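1. could you look at this predicted model? Sequence included:
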Amino acid sequence: MKDNYFYKKPLSNIYKKPNAFSEVTSQILYGEKFKIISKNKNWIKIKVSFDNYTGYIKNKYYTKDHQPTHKIFTLKANIYNKQKNKTKNFLPFASRISMIDENKKFIEFEKNKWIKKKDIKKINHIEKDYLKVLKMFLKIKYLWGGKTYRGIDCSAILQLFFYYNNKFYPRDTKDQIKYSAKKNKSKVFKKGDIIFWKGHVAVCINAQKLIHAYGPEKKVLIMNIKETINRIERTAKLTVKKISPIKY
């Protein structure tokens, strides 16, 4: 099936198999584009257009008709009703929305659903400060397959920076390692270095500290680079596989 579709709920798990008890491999965000590979009554197998990621989502909450004009530039943006009262619902960072109406403080993106203008940027906005994006997720819980304020994994926090900027970057660490250029050998780390292990990735915020979604600590946090390398080698028997400069 060749048509493009767009997801129209705040987020959904992407499953390895068409079964809610199957492994969650990633998530799809509001306004994210995909193609349908196959479908049945309850499930569709999709290929996400941004990174060619495949998996299964429930066969509902999507549309062909979506022309995004803005995107969310906050960790989570409150959705308001037509009276401009807060609801209990949010759109996660990097969601792509289409403006259908506006007033001084809000834009309407679906009938009777409004978002504050301070929480959005125009669709072509580029954010070069990757630390601004990564630090949004500080203290967010670690969640395998997650990519939002509800939980995030180590490769998603890096990929989201590129996704927001409309620039391709793979979803999984094993593919990110292959895709990223190798840095000249140096034992001195600097801001913007990406450190890869088998199954894990972190980004240096300066010569001493890194930020990552770290399973053993169950959250996104900043840690000392050398202490982290030693801890991962000691506890998981993994050594650094590659160091790459962040390129955007």
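-> The structure has been received and is ready for your questions.
2. C-alpha only now, for contacts and for neighbours.
-> OK.
3. where do the helices sit along the chain?
-> Along the chain, the segments classed as helices by DSSP state H run 130-136, 154-164, 173-179, 225-236.
4. turn those helices into TSV, including distance to Asn78.
-> Below are those laid out as TSV (distance: least, C-alpha to C-alpha, whole Å):
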stretch	distance to Asn78
helix 130-136	16
helix 154-164	19
helix 173-179	31
helix 225-236	35
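5. so which of those comes closest to Tyr62?
-> Closest to Tyr62 of the helices of the chain is helix 154-164 (C-alpha to C-alpha; 19.6 Å).
6. and that closest one, how far out from the chain middle?
-> With C-alpha atoms, centre = their mean, to the nearest Å as the basis, helix 154-164 stands 5 Å off its chain's centre.
7. against which helices or strands is that helix packed?
-> For helix 154-164, the packing partners by 3 or more C-alpha pairs under 8 Å, 6 or more residues apart in numbering; DSSP states H and E come out as helix 130-136, strand 147-148, strand 200-204, strand 209-214.
8. alongside the first one, take a look at this:
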Amino acid sequence: MTALPDRRLNAYRPDLAEEALRGTVAAERYVAGTPARIADPVAALRPRPDLTAGIDTQLLFGENVRVLDRADGWAWVKSDFDGYVGYLPEAALAEDEQAATHIVAVPRSFAYSGPDLKTPAAFALSIGSRLTVVGESETRGTRYLTLAGGQSVVAGHCLAMGETAGDDYVSIAARFLETPYLWGGRSGFGLDCSALVQLAMMMTGRTAPRDSDMQAAGLGTPIERADLVRGDLVFWKGHVAIMEDAQTILHANGHTMSVAREGLDAAIERIGWLYQQPTGYRRP
């Protein structure tokens, strides 16, 4: 019996499926979807249209999606960034097309109501948020970017689209230290283990799948524990950590409920009673 495609990355239901799955899965009809973008600072993506359902992942301000269906105030969408599929409230979407010109490059920032740090913050922004900049100004020596919505963001907190924060994704991951752990979280306000990997790599121009099992299956190449160096990944069942050096890991974890630094040997011993030994090691 042929296994069905991964529902996290493939949109299909008995009544509807994405056009790319025509001939692969059976559905009453197939759609290409319509473009939209995330208008909330962070939007939770859920496996069903129900606010009590757990969060699978999150989409960030300005990220693009394809809307496959709308019903009862919910939208069924697929992320353009990593292909993740799920449901979010329609109110989290904007329909107008705006090409992103900049990306937030610090873990957290604010969109102010005007080009001045003393004006009220309109909303918070996570690293990775996509911005459409239409102008700029300077107040008391600080440069601000003016967004299409009229808000202002500190220019020094942003990069132009296509620019990166350097080559060392581990240094980006370390900037999240003490950020709260959040199951399914994918923002500077709270994130899980695999999102730490994905976001840190994204800011250096690299791509990574969203979930730890996806990363363990195909991100980089397998290596042996004895070969671990900075930037390598350690996997347990349902968990991933980044090697900061040959003995130390960075990981978002449920033990400290934060992004934390920990010795690899200590982590293996602590995690082992619940999740057994590491399942593998990979070099991205």
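-> Received, thanks. Here the structure is a predicted model, which is why all the values come from computation and not from measurement.
9. could I get the TM-score for this pair?
-> Here the superposed chains carry a TM-score of 0.93, computed using TM-score structural alignment, normalised by the length of the first structure; 245 aligned residues with a C-alpha RMSD of 1.6 Å.
10. which of the helices and strands packed on helix 154-164 of the first structure sits most buried?
-> strand 147-148 (a mean of 27; mean count of other C-alpha atoms under 10 Å).
11. where does it end up in the second structure?
-> Using TM-score structural alignment, strand 147-148 of the first structure lines up with residues 186-187 of the second structure.
12. give me the mean deviation of the matching stretch from the first structure.
-> Following superposition, stretch 186-187 of the second structure is found to deviate from the first structure by 1.5 Å on average (mean C-alpha distance after the TM-score superposition for the first structure).
13. so what does Ala216 of the second structure match up with in the first structure?
-> Under the alignment (TM-score structural alignment), Ala216 of the second structure pairs with Ile177 of the first structure.
14. from Asn19 of the first structure, how far off is the closest residue to that match other than its chain neighbours?
-> Once flanking residues are discounted, Ile177 of the first structure sits nearest to Phe196: 6.7 Å by C-alpha to C-alpha, 6 or more residues apart in numbering. Between Phe196 of the first structure and Asn19 of the first structure the computed distance is 31 Å (C-alpha to C-alpha, to the nearest Å).
15. between those two, who's got more neighbours?
-> Taking other C-alpha atoms under 10 Å, Phe196 of the first structure and Asn19 do not tie; Phe196 has more neighbours (22 against 14).
16. what's Lys9 of the first structure in contact with, if anything?
-> 29-30, 61-62 (C-alpha atoms under 8 Å, 6 or more residues apart in numbering).
17. hang on, I meant Asp82 of the second structure
-> 209-210.
18. what's the counterpart of it in the first structure?
-> Aligned counterpart of Asp82 of the second structure in the first structure: Asp51 (TM-score structural alignment).
19. still on that earlier bit, and the helices and strands packed on helix 154-164 of the first structure as a markdown table, adding distance to Arg96 of the first structure?
-> Output for those, formatted as a markdown table (distance: least, C-alpha to C-alpha, whole Å):
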| stretch | distance to Arg96 of the first structure |
| --- | --- |
| helix 130-136 | 16 |
| strand 147-148 | 14 |
| strand 200-204 | 25 |
| strand 209-214 | 24 |
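20. out of the ones you listed, which gets nearest to Asn13 of the first structure?
-> With C-alpha to C-alpha as the measure, strand 147-148 is the member of these nearest Asn13 of the first structure (9.7 Å).
21. that closest one packs against which elements?
-> By 3+ C-alpha pairs under 8 Å, 6+ apart, strand 147-148 of the first structure packs against helix 154-164.
22. residue in the second structure paired with Met99 of the first structure?
-> Using TM-score structural alignment, the partner of Met99 of the first structure in the second structure is Val133.
23. so who does that match touch?
-> Counting by C-alpha under 8 Å, 6+ apart, Val133 of the second structure touches 100-102, 145-148.
24. for Gly263 of the second structure, state which of those is nearest.
-> Using C-alpha to C-alpha, His102 comes nearest to Gly263 of the second structure of the contacts of Val133 of the second structure, at 36.3 Å.
25. burial count for the closest one?
-> Residues lying near His102 of the second structure (other C-alpha under 10 Å) number 23.
26. residue in the first structure paired with it?
-> When the first structure is aligned by TM-score structural alignment, His102 of the second structure is paired with His70.
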